[in-house]
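Trainee: sequence unavailable; structure follows:
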């Protein structure tokens, strides 16, 4: 055989015949998205804002933590466990006092009213900080190496844990009990409002009937046929 078995060469890929033009209003596919000035400012303010939010709690623990758990809690009516129950019951209440006014804000409809609701939420926010500061003053340091003389002093976290070991159980139970109570009240209130709304709705007007009154059936009287005489 004269001809060799040569493999056919691979075809070259066809060149792209369609080229998409870049529209001026749309970003290029390969271009990176640039951050806006607001995004940059938000990124720069995250860490300072977090520190600013934490500082009041640290300040409260340093200056008033020992006084709260060393003097106020033991002198509370019912003792330190009653104080822990009171603090635990206040947790959901102060949270609602802060959040509920914020849910009423509508910037698009009325900015002055929204600012008024924001101002109304500030006492709830202050109460949240106060309760969180009391709870934070009860927490012991994470590392045992920090459990020094200040921690074991009167009113310190270590002293409070040794003297009242079940304060956190009482506080948590009080928090859960108040949450369950609030949910029950909300469910009961929503059920009453729904039933009152249904009762206030007017009854649909009855349409006049187009058909005439149905004729009363008359008793059928069988027709009496004359007596036929039998042929004699």
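Mentor: Great, that's in hand. Since the structure is predicted, the reported quantities are computational estimates derived from the model, not experimental observations.

Trainee: please count neighbours and contacts with C-alpha atoms only from this point.
Mentor: Noted.

Trainee: in the protein, where's the longest helix?
Mentor: Longest helix of the chain, by residue count under DSSP state H: helix 167-200.

Trainee: buried residues in it, which are they?
Mentor: If you call a residue buried by 16 or more other CA atoms under 10 Å, then helix 167-200 has these buried ones: 167-168, 170-172, 174-175, 178-179.

Trainee: mind putting these into TSV with distance to residue 139?
Mentor: Output for the buried residues of helix 167-200, formatted as TSV (distance: CA to CA, whole Å):
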residue	distance to residue 139
167	11
168	10
170	15
171	13
172	14
174	18
175	17
178	22
179	23
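
Trainee: take this one as well and set it beside the first:
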């Protein structure tokens, strides 16, 4: 019979109407939901992150306790014999800051723990010496700040708790300003060296060969 459904085949039932709920069909650009990680993988990732944080804190505490004691000795024993005495030593400390920060931060920008975990761990380990240098430089820089008097005592009273800071303030009172100057000069040198490296890289790259001239018939 013309216009009737084929025998033996049922028509699909219409979707039931539910008030207050709309049926959404995924579009052509729809992305499927990401599969959830199992609890075992979550615990493994969380344990790895906790281990890294604990190890980093242990290293940081060790570095703080060590340089904090060595900084005063360096100012007392090394700075007087340094070229330029106290101010020359302060200029060196300031100039070393940009290099130490670069060595500490640059390897971390190359890490990707999701795709290359082993390589990222190695890169993170290579940044530890840079952070150690930053902690030592921070301790040396803090020695240049004159402490506030406590309970009416000051550097002029010969307070033993201020002996390290008072020694630096007496021999190089403006060492903190020289450290800032050294930081600016060191950063300028690093930026200039990077620009020079990029310019040399572009000049040494192979140039495109000239296209042959068309023949005249």
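Mentor: Right, received. Where do you want to start? If you're wondering where the values come from, they're calculated on a predicted model, not measured in any experiment.

Trainee: do you know the score for how well these two fit?
Mentor: TM-score for the superposed chains, counting by TM-score structural alignment, normalised by the length of structure 2: 0.61, backed by 177 aligned residues with a CA RMSD of 4.1 Å.

Trainee: for the longest helix of structure 1, name the packing helices and strands.
Mentor: In terms of contacts (3 or more CA pairs under 8 Å, 6 or more residues apart in numbering; DSSP states H and E), helix 167-200 of structure 1 is packed against helix 80-103.

Trainee: residue contacts, the residue most central in space within structure 1?
Mentor: Residue closest to the mean C-alpha point of structure 1, counted by CA atoms, centre = their mean, is residue 99 at 9.5 Å. By CA atoms under 8 Å, 6 or more residues apart in numbering, the contact list for residue 99 of structure 1 reads 121, 124.

Trainee: follow-up on the earlier one: and the angle for the longest helix of structure 1 with helix 80-103?
Mentor: 40 degrees (axes from the mean of the first three to the mean of the last three CA atoms, to 10 degrees).

Trainee: buried residues of stretch 89-106 of structure 1, list them for me.
Mentor: 89-98, 101-102, 105.

Trainee: actually stretch 117-128 of structure 1, not the one I wrote
Mentor: For stretch 117-128 of structure 1, by 16+ other CA under 10 Å, it's 117-118, 120-122, 124-125, 127-128.

Trainee: now stretch 162-169 of structure 2
Mentor: Buried, per 16+ other CA under 10 Å, within stretch 162-169 of structure 2: 162, 164-169.

Trainee: just stretch 50-66 of structure 1 next, same as before
Mentor: 57, 60-61, 65-66.

Trainee: now, among those residues, which is nearest to residue 196 of structure 1?
Mentor: Using CA to CA, residue 57 comes nearest to residue 196 of structure 1 of the buried residues of stretch 50-66 of structure 1, at 45.5 Å.

Trainee: identify the residues contacting the equivalent of residue 139 of structure 1 over in structure 2.
Mentor: Aligned by TM-score structural alignment, residue 139 of structure 1 pairs with residue 145 of structure 2. Residue 145 of structure 2 makes contact with 165, 169, 176, according to CA under 8 Å, 6+ apart.

Trainee: from residue 96 of structure 2, how far off is the second one?
Mentor: Here residue 169 of structure 2 is placed at a distance of 21 Å from residue 96 of structure 2 (CA to CA, to the nearest Å).

Trainee: could you find the closest non-adjacent residue to whatever residue of structure 2 lines up with residue 94 of structure 1?
Mentor: Taking TM-score structural alignment, residue 94 of structure 1 has residue 100 as its aligned residue in structure 2. Closest residue to residue 100 of structure 2 apart from its sequence neighbours, by CA to CA, 6 or more residues apart in numbering: residue 130 at 5.1 Å.
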